[in-house]
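Undergrad: mind looking at a prediction? Sequence and model below.
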Amino acid sequence: KDCTDLHFAAYHTATVAHAGQDIQGTSVIANLPLLMRQNPAETLRRVLPKVRDALRVAGVEMQLTAAVSFLTILQEESVSVHTYAHSFLQVILLHLEHRDAGVSNAWLETLLSVIEVLPKDTLRHEILNPLVSKAQLSQTVQSRLVSCKILGKLTNKFDALAIKREILPLVKSLCQDVEYEVRSCMCRQLENIAQGIGTELTKSVVLPELIELSRDEGSSVRLAAFETLVNLLDIFDTDDRSQTILPVVKSFCEKSFKADESILISLSFHLGKLCHGLYGIFTPDQHLRFLEFYKKLCTLGLQQENGHNENQIPPQILEQEKKYVLVRKNCAYNFPAMIVFVDPKNFHMELYSTFFCLCHDPEVPVRYTIAICFYEVSKLLNSGVYLIHKELITLLQDESLEVLDALIDHLPEILELMSTGGESSVQENKLSSLPDLVPALTAAEQRAAASLKWRTHEKLLQKYACLPQVISSDQIYYRFLQRMFTIMMTNNVLPVQKAASRTLCIFLRYNRKQEQRHEVIQKLIEQLGQGKSYWNRLRFLDTCEFIIEIFSKSFFCKYFFLPAIELTHDPVANVRMKLCYLLPKVKSTLKIPADKHLLQQLEMCVRKLLCQEKDKDVLAIVKRTVLELDRMEMSMDAFQKKFYEKDLLDQEKEREELLLLEMVCFHMHTHLLFSDHLPFGPADKIINREESALVNLLEGSHLSSGLHLADCIAPSSFSSNTSLPSTSRGTGNSADPKISGSKDTQPRKATLKKLIVNRKNNIDGTG
């Protein structure tokens, strides 16, 4: 009765554990870390001895639970290292050789983690010294396998001299064990041992053992030796690689097709490391043979055609084909390394046909892997990236959405390389080098939309925000922008709708035609903001949030401020609630005194909500929002240090918007001037040059303001000369410094006009 709750729990758990009831005992041991956190001293005194006794006769599940609990206690540092070693280490060592392999491995994993924190003296007396007898041939195979793994871990805890004197003799003995399992296990630990003893001892002790094991009669031992040699290539010097390791690799490659397919799988996986580690050592003939070997692996299994269906193929043949698929998948994984091996300049002659085969492989895992590598391949080819345009289209049109999903992870970067890395000029490359790109992109989106994999669809829509860098404004408007509207209006998955909304905002920001911009803005307001479905009105508020983030404050205030706050009168509570959450961001777009009238309208709407709102949930949010709005400080037109950085960013956005507007005006004026004096072709080229110059200027302004299209923050454009209702400051003149945020607006416009007049005079003079 005098026991505390913790003591009672400890007594109860100890009784259950001692009773040997597996279900209750497992539960007790699972709670051991909790007891250790609450009262470690009492748990060690009363519970742990009973747990130790219970484990002697425990079943597999309780043993596995105990191994995990002991590891958790170590990781949580519930007790000191000294106390842990004293209380838990012997229990762990006792169960290392459990007859069940799963239990033995679980305790071994716990021990390997314990070795990381134990001091050298404890390691030497409690683990290393007993290991001498445990590694003897008289012990069981399981005991010797455990010894191999412990030796591999111990080498990181002792100096090279101690390893040479105490550990290496055991290592040599286990490398020559009569059981191939033990030799293979010890061979795989030689990499850790080599890192612990340094280069000289590795060359004199480890390398000879590896060479001998590479000739072992057991295939698993030879495979372990080969993989360890590959992983240790960086340690050895050029002489060792060329005279000792290269012959082993050569022999391995020559015999691999006659051996088990598992060797081919390992060899194909390590080809990249081999190319890197042996680079510069191959003779021209060896280089060619190795390349041909790789090409042969890339098509392994494809030549064997038969007329049987899958049900008629013998099981062993099916298993062999699965291994061949894995080999080709590994070859696809190593393809970038092979480009470096042959030099990107030789890609077309040496590797293009292989790349074509991998992109058209009949198995999805192979195409999936090459799709993942496509960006790396594009970077390596650099100016030769135009060589793989067709393969990009092929993968975009792949019937498997897994392949498409892998490709679109780096789609913006790939398209940027495609549009700027070719031999033709940037402007021509954007429009002419990828003729099938737009149909492939639209088809990919439609396939993703028709599937149940909405995350792939969402990701694809997010990546489409890069398209203004690659294709023309008209192509985006007619082939993609309208599709974004459709998705926003009809798709049933919210993340997909939001992705479409954000991408649409990017398209709008980069659109260079006034009438198209106005049409999009009007659609957003009428079909979403004033739509019949409350779901559409919710999406309008999402779009407003993206516009606040992407565009300048003046753009939002001019077109979307009033339509947004009008939704305070919405009949659906969820819409009013969402608007309340958005109101602080809406207020942040205002500048005083220019937007004083908008601030008054905002305050009036909030007062109406406070007075007239009947929904208790909405009213609670309104009250919290009012407090937040009251705490907000307004950005003033005059200089204020606390708003300086944000205002600079906003001014940069406005400046970019004005630049795009000027580009549109300049395009129109120039086209009119040249259409009377020059044939269509030359005039169009001059217009393209001037437009390209302005685009470069915009891209330069991105760098200065920290804005990047890759981050889905691109320059916007809007016209003050519009039929849409204006709701903000400076609506009479878009060149007003309050809108432009730049003092050099008028001089820039004057310069553009002067440029046009001078060009006209020159034409008149030459005409």
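TA: Looks like it came in fine.
Undergrad: CA atoms for contacts and neighbours, from now on please.
TA: OK.
Undergrad: residues near residue 373, how many?
TA: Using other C-alpha atoms under 10 Å, residue 373 has 19 neighbouring residues.
Undergrad: again with residue 627
TA: 10.
Undergrad: where does it land in three-state SS?
TA: helix (DSSP: H, G, I helix; E, B strand; the rest coil).
Undergrad: what number of residues lie near residue 656?
TA: Around residue 656 there are 26 residues (other C-alpha under 10 Å).
Undergrad: quick one: buried residues of the helix or strand containing it?
TA: Per DSSP states H and E: residue 656 is located in helix 644-675. For helix 644-675, a neighbour-count test (16 or more other C-alpha atoms under 10 Å) marks 647, 649-667, 670-671, 673-674 as buried.
Undergrad: what about versus this one:
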Amino acid sequence: MASSESGDDSLYPIAVLIDELRNEDVQLRLNSIKKLSTIALALGVERSRTELIPFLTDTIYDEDEVLLALAEQLGSFTALVGGPEHVHCLLPPLESLATVEETVVRDKAVESLRKLSEEHSAADLEAHFIPLVKRLSSGDWFTSRTSACGLFSVSYPKCSVGVKSELRQHYRNLCADDTPMVRRAAASKLGELAKAVELEQLKTDLIPLFVNLAGDEQDSVRLLAVEACVNIAGLLSHEDTESLIMPTLRQCAEDKSWRVRYMVADKFTDIQTAVGPEITKADLVPAFQSLLKDCEAEVRAASAHKVKEFCNALPADSREQIIMTNILPCVKELVADANQHVKSALASVIMGLSPILGKDNTIEHLLPLFLAQLKDECPEVRLNIISNLDCVNEVIGIRQLSQSLLPAIVELAEDTKWRVRLAIIEYMPLLAGQLGMEIFDEKLNGLCIAWLSDHVFAIREAATNNLKKLVEKFGTEWAQNTVIPTVLKMAREQNYLHRMTCLFCINVLAEGVGADVTIKSMLPVVLTLAEDQVANVRFNVAKTMQKIRPLLDANTYQNQIEPALKKLGGDEDADVKYFAMEAMAAVPAS
């Protein structure tokens, strides 16, 4: 405030910022950086350029979180320094931030620099931005050289021919850098640069770099080259892809490092899209088979995840033949794989093969695999199969499904793992719609009732909501004949948890079955439970009365509900009293 008292208000924002940035409290320094835009507005564009930005450039020695906030702020500072014609004044502090040791700060500085590069005119880019890229790419510390890799693709398109040639040379140097971290950064950005350069330069300059990086001594570099392969292959003709890319890709698919093979498996369908159908048939099918049989479980799991997508993208004229001859034998082996992650990955996609292969092949070849997976000892495998049953139903029909898979589903309904039981409950309404009322009542209705007495609360809760969905599907008459009598019997069971479940069911069923059924069948049971010895049951009665109140006429409320609530309102238990009072307060005055 001293500067303000001395009459020099113009210095106040910078003075405050200096004081705050020198403060020992990191949070205070962080807050001051976060309000930089406000300070810049107070200073005006000229003083922001001539005072604020130089000050920030000279004081970049701070905690990483403060530097990170600064790097982020500067990326959207263009308007505050006078617009695109002055944007280059923001480069010095960001250049310094792009050289710091902390990776997240460097990455954020590069992100902001990339954003600012778009706001440079072609002349300003060559005058200010390109020299920055060159300085970073030839810096003494590897940190600056790794940051430089992310700036080539955004600056290259606007440059003159001579400058483009220089940039490609700088990038070649980075790809051959002594430090693996720099080569990794270059490999990770190679695909991006490939999209920016001209086709001729892609073939003559960048593809040799890709080949070298894919053969690097460090597997962490080689696996990043695989990612670049996707972008590069998508830019080339079929002939060029076959001659320039495929030899290296085949080498990567058989790399001695499982991490490289894993990356190939993970990117396999992207590679498939990039290289096209002919190369897929000739080269990728055998490579995919090899990956599905890989000695490393991580590679097999990544490949298994891609089975459906890969098969779906095969050329239509030879899809079935390729799957049956080349892919299905591998899939059959994976169903019995020793690793549960591999089996789980396969189970999440294998159902998707049914629509591709059709009814006959599904019944003959896939159903036995589904059955084997439904009986697998790993819960996640069983869950993944159950979750995708509708894919098979669409192909083979519900009759076939009920004959072949329903017995296994019934068995899983009593699985010791509660999450498996939960998955089956969640699938039940869909299965009910597919089976129809008659088959559902015969095969599955008993399970739905049994779940209401499960020892796990999450199962009882899910079973209660499941009943509501079934009533919506099959109607009130079905509910009166099939569900409600069984639910109401639970009110007489010794286990108070079952009596509470009865109330929960009434809560969700009342709206679905309507006022008449609620008043005649369910309300008497609710009133009986109001006298229950267990306080938890009594306060749930109050909650149920509040829930069903909108369905009841005034006469029923006054003669039956109100007296019961008043009695509960005088209950010795505080919770019962509270919920009874709440229920009465929620009733609109008549």
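TA: That came through, no problem. A quick note: this is a predicted structure, and the numbers were derived from the prediction, not measured.
Undergrad: what's the TM-score here?
TA: The TM-score (TM-score structural alignment, normalised by the length of the second structure) is 0.77; 554 aligned residues with a C-alpha RMSD of 4.5 Å.
Undergrad: follow-up on the earlier one: which part of the second structure lines up with the helix holding residue 656 of the first structure?
TA: Aligned using TM-score structural alignment, helix 644-675 of the first structure spans no residues in the second structure.
Undergrad: chain center to the following helix or strand past that helix: distance?
TA: Using DSSP H and E, the helix or strand that follows helix 644-675 of the first structure towards the C-terminus is helix 680-705. Put simply, helix 680-705 of the first structure sits 33 Å off its chain's centre (C-alpha atoms, centre = their mean, to the nearest Å).
Undergrad: buried set for helix 680-705 of the first structure?
TA: Buried-residue list, helix 680-705 of the first structure, by 16+ other C-alpha under 10 Å: 683, 684, 687, 691, 694, 695, 698, 699, 701, 702.
Undergrad: pick out the most distant pair among these.
TA: Pairwise distances across the buried residues of helix 680-705 of the first structure peak at 28.9 Å for 683 and 702 (criterion: C-alpha to C-alpha).
Undergrad: of all the residues in stretch 230-246 of the first structure, which ones are buried?
TA: Buried, per 16+ other C-alpha under 10 Å, within stretch 230-246 of the first structure: 230, 232, 233, 235, 236, 238, 241, 242, 245, 246.
Undergrad: next, the mean deviation of the helix or strand harbouring residue 518 of the first structure compared to the second structure.
TA: Using DSSP H and E, residue 518 of the first structure falls within helix 514-523. By mean C-alpha distance after the TM-score superposition for the first structure, the fitted helix 514-523 of the first structure averages 5.5 Å away from its aligned residues in the second structure.
Undergrad: tell me what that helix is packed against?
TA: For helix 514-523 of the first structure, there is no helix or strand it packs on, judged by 3 or more C-alpha pairs under 8 Å, 6 or more residues apart in numbering; DSSP states H and E.
Undergrad: how distant is the next helix or strand after it from the center of its chain?
TA: Per DSSP H and E, helix 514-523 of the first structure leads on to helix 534-550 as the next helix or strand towards the C-terminus. Relative to the chain's own centre, helix 534-550 of the first structure is displaced by 27 Å; criterion: C-alpha atoms, centre = their mean.
Undergrad: quick revisit: closest one of the buried residues of stretch 230-246 of the first structure to residue 322 of the first structure?
TA: Nearest member of these to residue 322 of the first structure, counting by C-alpha to C-alpha, is residue 230, at 24.8 Å.
Undergrad: name the residues that touch whichever strand or helix holds residue 83 of the first structure?
TA: Counting by DSSP H and E, the element that carries residue 83 of the first structure is helix 81-94. Here helix 81-94 of the first structure makes contact (C-alpha atoms under 8 Å, 6 or more residues apart in numbering) with 44, 52, 67, 70, 74, 107, 110, 111, 117, 118.
Undergrad: the inter-axis angle of the following helix or strand past that helix versus helix 81-94?
TA: Next helix or strand after helix 81-94 of the first structure toward the C-terminus (DSSP H and E): helix 101-117. Helix 101-117 of the first structure and helix 81-94 are oriented at 150 degrees to each other (axes from the mean of the first three to the mean of the last three C-alpha atoms, to 10 degrees).
Undergrad: pull out the buried residues from helix 101-117 of the first structure.
TA: Buried residues in helix 101-117 of the first structure, counted by 16+ other C-alpha under 10 Å: 103, 104, 105, 106, 107, 108, 109, 110, 111, 112, 114, 115.
Undergrad: next one: stretch 15-25 of the first structure
TA: 15, 16, 17, 18, 20, 22, 25.
Undergrad: grab the two from those that are most spread out in space.
TA: Maximum pairwise distance among these (C-alpha to C-alpha): 12.5 Å, between 15 and 22.
Undergrad: could you dump the buried residues of stretch 15-25 of the first structure into JSON lines with secondary structure and distance to residue 383 of the first structure added?
TA: Below are the buried residues of stretch 15-25 of the first structure laid out as JSON lines (DSSP: H, G, I helix; E, B strand; the rest coil; distance: C-alpha to C-alpha, whole Å):
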{"residue": "15", "secondary structure": "helix", "distance to residue 383 of the first structure": "75"}
{"residue": "16", "secondary structure": "helix", "distance to residue 383 of the first structure": "72"}
{"residue": "17", "secondary structure": "helix", "distance to residue 383 of the first structure": "70"}
{"residue": "18", "secondary structure": "helix", "distance to residue 383 of the first structure": "73"}
{"residue": "20", "secondary structure": "coil", "distance to residue 383 of the first structure": "71"}
{"residue": "22", "secondary structure": "helix", "distance to residue 383 of the first structure": "67"}
{"residue": "25", "secondary structure": "helix", "distance to residue 383 of the first structure": "67"}
